[in-house]
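Q: With the input below, show me the fold.
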Amino acid sequence: MPTAPFASPLRFGLIGLGNIGKVHCANFAAGKIPRGVLAAASDLRPPPSGTLPGGVRFFPDADAMLASGLVDAVIVATPHPLHRTLGEKVLSAGLHLMMEKPLAATKLDGERLLAHPRKPGQCFAIMMNLRTHPHYRRIRALLDHGALGKLQRVQWTITNWFRPEAYYALSDWRATWRGEGGGVLVNQALHNLDILQWLCGMPVSLRAFCQFGRDHDIEVEDAVTAFLHYENGATGVFTTATGEAPGVNRLEIAGTRGLVILENERLLFAENERDAADHSRSTDDAFGAPGTTVRELECEAGNPSHAGVLANFVETILDGAPLLADAAEGLKSVELANAMLYSTWKNETVALPLDSAAYQAALDRAAAVAPPRRRIIRAANVDMAKSFSTK
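A: Model prediction:
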């Protein structure tokens, strides 16, 4: 049982052998998860030859895998609407759980999943792999040490999530309210929403403008601009899209002591000689800004990404190491995504915390009125490395 000490290696089961499931298989096969081994996998369809590492037992039924005694921990990597049901089954089986993003398609389902009973010591984590990126970790350290002073403004334009029609034709559930629960917000940019709140905290309200099927033949949002308001008076703008090429990925965080800019894999820090608020109150120069020193910050090379999150998960279970992203953290990005859609549908500013039941009702209405649409499913070249690009 998960409450007892575990011997190395920790035995993993994987539910879902789609694109991201195959990434996890490859990471285990390459030995990228120290003291972790893939012991079993489950999917509705048998995997193509060579998908699973040698010695991995395949189960066409996830319940049978959970009851097999072959696994200590489970990765759920299925379409979003299945996350809550499968997550509850894993927790009920007494196994450790790593949930692929999102925690659930909606805040309400996420709340219910987090409230599901767990055994003492049972670990429940969320796959927020951008948290392993050296640039974001360096920015987090600056903020934690107060190097930027009081937060004044954050602006993130992240439109290099380009997806052609071939991407949306990979499956019939993709980019639908019923099958995915949303578009760019709950799928691609959810990672950025997680980093946004990880760095700057949750806003107290937001006003969003989502466009649905602006650049694609889909029913969900593929372009979003949202305006954020924070408790201390700071403001933010978050813009994302899957139909813009060439796209942009530029993050700015401004505080009274300086400005951080991340773009094109370069992290710049413009540091004020004095806190801007203090300087403003004391200077006699009517146009005098504080002196500023600009330097590029060095960061560690490489990003362990998914393998790094799983390695931390193993360390947490075997050694008691701090968890990189507890499952409860996964609720915050889902709430931001839901709130942006809800704000658009209501055509008004939405206060946070979001009313999860009201949003669920709105999503159910959107799914109910979505017209049936014939989608021609076709094969396409899939390079998952491009899906994780942060440039």
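Q: Could you use CA atoms for every contact and neighbour count after this?
A: Noted.
Q: Cross-check the contact I'm expecting between K101 and M127.
A: Yes. Between K101 and M127 a contact is recorded at 5.7 Å, counting by C-alpha atoms under 8 Å.
Q: I'd like the structure of this one too, to check against the first:
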Amino acid sequence: MVLVKVGVIGIGNIGSSHVQLLNNGQIKGAALTAVCSSNESRIEWIKSHTKGDMKIFKDEDTFFNESGIEAVLIATPHYSHPELAKKAFAKGIHVLIEKPAGVFTKDVLEMNDAAKLSGKVFGIMYNQRANPLFQKVRDLIQSGELGEIKRTNWIVTDVYRSQSYYDSSKWRATWKGEGGGVLLNQALHHLDIWQWTTGFMPKSIRATCSIGKYHDIEVEDDVTAFVEYENRATGVFITSTGEAPGTDRYEVVGDRGKLVVENDELTFYRLTQSERNFNATYTDGFGLPEWQKVEIPVESKNANHSMIVQNWIDSIVTGSPLLAPGIDGIKALDISNAMYLSSWLNQTVELPVDSDLYYEKLQEKISTSTFTKKLVTNTTLDVTGTH
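A: Below you'll find the predicted structure:
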């Protein structure tokens, strides 16, 4: 069996797990043949935690030019994802990027164009798309069982982070280093699942992003956003890294009932008839459509990184469809960029976001920043910032 030669660039927390996944033979049809990191301590880690004949590179250009890899998994800090992906596509290399796709939609659009021109398999690590729980939610919505969507609500406050987390590296929780806070880091998977399960994007967003509300950081750690959809449905998205104990509750209300995801369980409050039909025909004043509470037996599996990697390799080998196409990465990013821009401008923002305006405002945040970290406990971390 011919194995796809895979390389990993960025050997931090997430990159290290991908290295072990591939090096231990857990991905069928793939062989880890090269890694790249500029961090000496991570290179030493690679030498002591991997087996077999593997090439180690410190320079990204040499890595792409001389490694001989056919596919690359990019697990570097946020800003570098689009540029590295474009370099890989130019070399005819398949790409799987960690989330986020990038920090601003302007360069992600360029990356997506490069991916299309290359004809290579391009995936993104949206591992929650492989979670049977959210796959079932998507099926119930898009099959029409829930009826037309009226409202969506997601409270994501179970992503608590202490100050020590933010102090773990210089780049973390800065506009220049990470490009954002809870929206771009902890809640981006939720933003993707939000639009993926419903099957459509918001039309407009009005958001309040509180900067350093609970932590000594220069980016947001608390967000409340109101969205409107083309069909006049509305939604609310709330997230924070400063609440404990937190909540993770996702509700989708439709013409035929309500779906609730909480505590890794899915409940369908199913109406026996359309609410709109009931409203039009019921004549007794006070009343409510009949409904049944249905506990849907589906197991939640959150750690699905291996499934996304395997799906990507299978697509390279057999041409099978991707569960998380890389070009989809712009959708959650578009939502997060719109939330930031809405908060910065103190106004409602239409989607897709004005990519040039967002880039301009982000650069202003970076160039005018006077924030300095009072304490950095570890300046050598080489992590993606995805956790």
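Q: what TM-score do we get after superposing?
A: Once superposed, chain against chain, the TM-score is 0.93 (TM-score structural alignment, normalised by the length of structure 2); 378 aligned residues with a C-alpha RMSD of 1.9 Å.
Q: Which helix or which strand is home to the most centrally placed residue in structure 1?
A: In structure 1, the residue lying closest to the centroid (C-alpha atoms, centre = their mean) is H191, at 3.0 Å. Taking DSSP states H and E as the criterion, H191 of structure 1 maps to helix 190-200.
Q: Tell me how many other residues surround the residue mapped onto N192 of structure 1 from structure 2.
A: If you follow N192 of structure 1 across to structure 2 using TM-score structural alignment, you land on H190. Neighbour count of H190 of structure 2, defined by other C-alpha atoms under 10 Å: 21.
Q: which residues in the stretch 1-150 of structure 2 form strands?
A: For the stretch 1-150 of structure 2, applying DSSP state E, counting those that start in this stretch gives strands covering 4-9, 30-36, 55-57, 71-74, 94-97, 122-124, 149-156.
Q: ok, back up a step: just the buried residues of the helix holding H191 of structure 1, please?
A: When burial is assessed from 16 or more other C-alpha atoms under 10 Å, helix 190-200 of structure 1 yields the following buried residues: 190-196, 198-200.
Q: want to throw those residues into JSON lines with distance to H306 of structure 1?
A: Below are these laid out as JSON lines (distance: C-alpha to C-alpha, whole Å):
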{"residue": "L190", "distance to H306 of structure 1": "15"}
{"residue": "H191", "distance to H306 of structure 1": "12"}
{"residue": "N192", "distance to H306 of structure 1": "15"}
{"residue": "L193", "distance to H306 of structure 1": "17"}
{"residue": "D194", "distance to H306 of structure 1": "15"}
{"residue": "I195", "distance to H306 of structure 1": "15"}
{"residue": "L196", "distance to H306 of structure 1": "19"}
{"residue": "W198", "distance to H306 of structure 1": "18"}
{"residue": "L199", "distance to H306 of structure 1": "20"}
{"residue": "C200", "distance to H306 of structure 1": "23"}
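Q: now, which of the residues you listed sits nearest T51 of structure 1?
A: H191 (26.0 Å; C-alpha to C-alpha).
Q: Kindly provide the distance from the closest one to G288 of structure 1.
A: 39 Å (C-alpha to C-alpha, to the nearest Å).
Q: try V184 of structure 1
A: Taking C-alpha to C-alpha, one finds V184 of structure 1 at 43 Å from G288 of structure 1.
Q: Of the two, which one has the most company?
A: Shown here are V184 of structure 1 and G288; by other C-alpha under 10 Å, V184 has more neighbours (23 against 10).
Q: which SSE is that one in?
A: V184 of structure 1 belongs to no helix or strand, assigned by DSSP H and E.
Q: need the contact list for T197 of structure 2.
A: 134-135, 137-139, 141-142 (C-alpha atoms under 8 Å, 6 or more residues apart in numbering).
Q: can you list those residues in TSV and add neighbour count and distance to I46 of structure 2?
A: Output for the contacts of T197 of structure 2, formatted as TSV (neighbours: other C-alpha atoms under 10 Å; distance: C-alpha to C-alpha, whole Å):
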residue	neighbour count	distance to I46 of structure 2
F134	23	34
Q135	17	35
V137	25	39
R138	19	39
D139	14	41
I141	20	44
Q142	16	44
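Q: Pick the one among these closest to W45 of structure 2.
A: Using C-alpha to C-alpha, these come closest to W45 of structure 2 at F134, 35.3 Å.
Q: Please say which position in structure 1 the closest one maps to.
A: Checking TM-score structural alignment: F134 of structure 2 goes with Y136.
Q: show me the contacts for that match.
A: Y136 of structure 1 neighbours (C-alpha under 8 Å, 6+ apart): 130, 195.
Q: do D364 of structure 1 as well
A: Applying C-alpha under 8 Å, 6+ apart, no residues contact D364 of structure 1.
Q: Quickly note the distance from it to A358 of structure 1.
A: In terms of C-alpha to C-alpha, D364 of structure 1 sits 10 Å off from A358 of structure 1.
Q: can you tell me which helix in structure 1 is longest?
A: helix 327-346 (DSSP state H).
Q: Buried residues in it, which are they?
A: 327-345.
Q: How about stretch 165-180 of structure 2?
A: Here stretch 165-180 of structure 2 shows 166-180 as buried, counting by 16+ other C-alpha under 10 Å.
Q: Please apply the same query to stretch 362-371 of structure 1.
A: Result for stretch 362-371 of structure 1 [16+ other C-alpha under 10 Å]: buried residues 362-363, 366-367.
Q: now do stretch 112-120 of structure 2
A: Result for stretch 112-120 of structure 2 [16+ other C-alpha under 10 Å]: buried residues 112, 114-115, 118, 120.
Q: how about TSV for those residues, with distance to S80 of structure 2 added?
A: Formatted as TSV, the buried residues of stretch 112-120 of structure 2 follow (distance: C-alpha to C-alpha, whole Å):
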residue	distance to S80 of structure 2
N112	14
A114	15
A115	16
S118	19
K120	19
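Q: picking that back up, ok, the residue nearest to the centre of structure 1 - contacts?
A: H191 of structure 1 sits in contact with 128-130, 333, where contact means C-alpha under 8 Å, 6+ apart.
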